[in-house]
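K.L.:
From the sequence below, what's the structure:
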Amino acid sequence: MSGTSSRSSTVALSTTSASDATRGLLLGVAGVAMFALSLPMTRLAGGSVEAPQLPPAFVAFGRAAVAGLLSMAYLWATGARRPRGHEWGLLALTAGGVVFGWPLLSGLAVRRVDAVHAAVVSGVLPLATAVIGALALRQRPSLGFWACALAGLGLVVGFAAWRGAGGLELADGLLLGAVVCASAGYVSGARLSRALTAEQVICWVLVLSLPATLPLALWTRPPAPVAASAWAGFAYVSLFSMWIGFFAWYRGLALGGTLRVSQVQVLQPFLSMLAAVPLLGERLDLTTVAFAAAVIAVVWLGKRQPVN
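P.N.:
Sure, this is the predicted structure:
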């Protein structure tokens, strides 16, 4: 009887583990899909240089302010503990990357280039995160890892130069800066998630930023009426890109395993490009798709290289 009970418990445990892995993978895909829409929706909210809508600064600070107010309610409703000691410093570093750096720089960039262009250049984000993580943790990546990192950078610089008729544009520098900011924010946020739950991390980051983001959002609010589609884009990046997406992504990593689930992030550039076609009326060409495929392949290969 005890043997049968033991086997039943083992089967139940295996089933639960498999179920968690599947749920984690699905949540990871959902998170990546929500993040993939960020660039097209940011351009929809801000418009272009020729046809501006919401100011990029308002989109960046306003989305964080909306998500910050929602985070206050979430932390109060769940009875989350307050951060302690060095955790405040990591929260500030995370905020600098994912609340201020990435939204503002990418928002300024997509006013100057289309979302398809931005998706290819920012496609090196997973590899950049791995590089910064390795440096921050004083790890020793293999030669293959560094080769992939340099190849990824070379591909996006080459693509940007090709799209810029032989030279880099200001928008490309802004996008690469945004990638560095987001990567640093992801790494410090991951360190925080060892002590706080993933949901608490993003919520505390947003609440800590509120004294800056809320007045800045009010100060940079649009002086004139804008299209309803711009407000729809703003609503999306406020609710999903800045808040709900992190819930799904971090929960997926926790359930399915960071190594396994993080692999789906390589799909993000393609999903961004595909979304830009119906949302913004942008066009895809074979060369752009080829560059995106090459970046994704390099990122996927780099994430499989050993890091000691």
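
K.L.:
going forward, measure contacts and count neighbours with C-alpha atoms only.
P.N.:
OK.

K.L.:
Just after the lengthiest helix in the chain, pick out the following helix or strand.
P.N.:
Among the segments of the chain that qualify as a helix by DSSP state H, the longest is helix 2-36. The element immediately downstream of helix 2-36 (helix or strand, assigned by DSSP states H and E) is helix 38-46.

K.L.:
one more, for comparison:
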Amino acid sequence: MRVESNVIAPAGVTLGALGVLGFSFSLPATRLAVTGGLDPWFVAFGRAAVAGMLAIAYLAFVRAPLPTRDQVRRLLIVALGIVVGFPLFTSLALATQTSAHGAVVIAGLPMSTAVWAVVRAGERPRPAFWLASGVGFLAVLAFIATTGGISGGFGIADVFLLIGVALCGLGYAEGGALARDLGGARTVCWALVVSLPMTVPISLVTMNFSSASGTAWFGFAYVAVISMFLGFFAWYAGLARGGVAKVGQVQLAQPVLTLVWSAFLLAEPVGWTTIIAAIVVLTCVIWTQRSRSTDLITKR
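P.N.:
Okay, the predicted model is just below:
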């Protein structure tokens, strides 16, 4: 089945951009939480537990019907990526590494999402799409490398970040495809709810607030309410409307935004290089949107 995705892309891209804006502060907020006295395991699972409670309230308010057995199976895949995998491995990585360094590896997330979109969502991007996203990916890496984002050797934190990116791409692709049936808000909410039997017990076991600072709680509150909950309302709705692989490339702008937030919090200088790089990346994002890239193959 052929989908002229350029017809629906504008709304999808707008929603996706709102989600990326919310996600762009996730690494700095996680860094604040894990370096401010909260256990990385608590940050990862506690934020999902808090978001899960909010999800129950939302689903009850809208009187959402229960998902089918097949949808529950797919929701577990979504949860593996966005509820467990990415929060856990980024929390572990950022306990010893900076958010600016983390942005280097996170730059690969749009490509990860596109690859999983081929595997899980049945999308078949055209060569022009891969060229545009590849150029944007290299532009982000070049920017971070030239501004000092890459530091030190390849360590365990990088392994954690790579695993997180791979799992998050899977969660984005599966969730974006499932959102076509459930809607963006219900997709993330049900993923959080089916995860509660895991997230609540681990949160209780790892909770230790004796040395937690005010900034740690600010970071935790942000990743729980925005990164883990509200941000996905816009993100999955955007993926569903504009195509997983296509709208997923909007996230090429996230590493640049993350570095801006990191500079604001850590008083790192942000000059013309940042502005020029942002323009280049956004140009590549627009290029992907104009590539008319997505064919869908029905999977049942």
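
K.L.:
For the longest helix of structure 1, name the packing helices and strands.
P.N.:
For helix 2-36 of structure 1, the packing partners by 3 or more Cα pairs under 8 Å, 6 or more residues apart in numbering; DSSP states H and E come out as helix 245-256, helix 258-261, helix 268-280.

K.L.:
what are the ranges of the helices in the stretch 101-250 of structure 2?
P.N.:
Counting by DSSP state H, counting those that start in this stretch, the stretch 101-250 of structure 2 forms helices over residues 109-120, 127-146, 156-182, 184-206, 214-222, 231-242, 244-248, given from the N-terminal end onward.

K.L.:
how about these, which one is nearest Val280 of structure 2?
P.N.:
The minimum distance between Val280 of structure 2 and these falls on helix 127-146, with 7.2 Å, by Cα to Cα.

K.L.:
how far does the closest one sit from the chain's center?
P.N.:
Between the centre of helix 127-146 of structure 2 and the centre of its host chain there is 18 Å, according to Cα atoms, centre = their mean, to the nearest Å.

K.L.:
can you check stretch 214-229 of structure 2 too?
P.N.:
Centroid displacement of stretch 214-229 of structure 2 relative to its chain, using Cα atoms, centre = their mean, is 15 Å.

K.L.:
so where in structure 1 does that stretch end up aligned?
P.N.:
The aligned range for stretch 214-229 of structure 2 in structure 1 is 228-243, by TM-score structural alignment.

K.L.:
got the buried residues for that stretch?
P.N.:
Of the residues in stretch 228-243 of structure 1, 230-231, 233-243 count as buried by neighbour count, 16 or more other Cα atoms under 10 Å.

K.L.:
is it possible to export the residues you listed to CSV including distance to Phe35 of structure 1?
P.N.:
Supplementary listing: these in CSV, determined by distance: Cα to Cα, whole Å:
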residue, distance to Phe35 of structure 1
Ala230, 18
Trp231, 18
Gly233, 13
Phe234, 14
Ala235, 14
Tyr236, 10
Val237, 9
Ser238, 12
Leu239, 11
Phe240, 8
Ser241, 5
Met242, 9
Trp243, 10
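
K.L.:
Out of those residues, which comes closest to Ser272 of structure 1?
P.N.:
Nearest to Ser272 of structure 1 among those, counting by Cα to Cα, is Ser241 at 12.7 Å.

K.L.:
State the distance from the closest one to Ala198 of structure 1.
P.N.:
15 Å (Cα to Cα, to the nearest Å).

K.L.:
any idea how far Tyr222 of structure 2 is from the residue lying farthest from the centre of structure 2?
P.N.:
In structure 2, the residue that sits farthest from the middle, by Cα atoms, centre = their mean, is Ser210; the gap is 30.1 Å. Computed as Cα to Cα, the Ser210 of structure 2 to Tyr222 of structure 2 distance reads 20 Å.

K.L.:
next one: Ala93 of structure 2
P.N.:
In this structure, Ala93 of structure 2 and Tyr222 of structure 2 are 18 Å apart, going by Cα to Cα.

K.L.:
Of the helices of the stretch 101-250 of structure 2, which stretch is the most buried?
P.N.:
Most buried of these, by mean neighbour count (mean count of other Cα atoms under 10 Å): helix 244-248, with a mean of 31.

K.L.:
rewinding a little: for the helices of the stretch 101-250 of structure 2, could you give me a markdown table that also reports distance to Ala277 of structure 2?
P.N.:
Shown next, in a markdown table, are the helices of the stretch 101-250 of structure 2 (distance: least, Cα to Cα, whole Å):
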| stretch | distance to Ala277 of structure 2 |
| --- | --- |
| helix 109-120 | 17 |
| helix 127-146 | 6 |
| helix 156-182 | 22 |
| helix 184-206 | 31 |
| helix 214-222 | 27 |
| helix 231-242 | 23 |
| helix 244-248 | 19 |
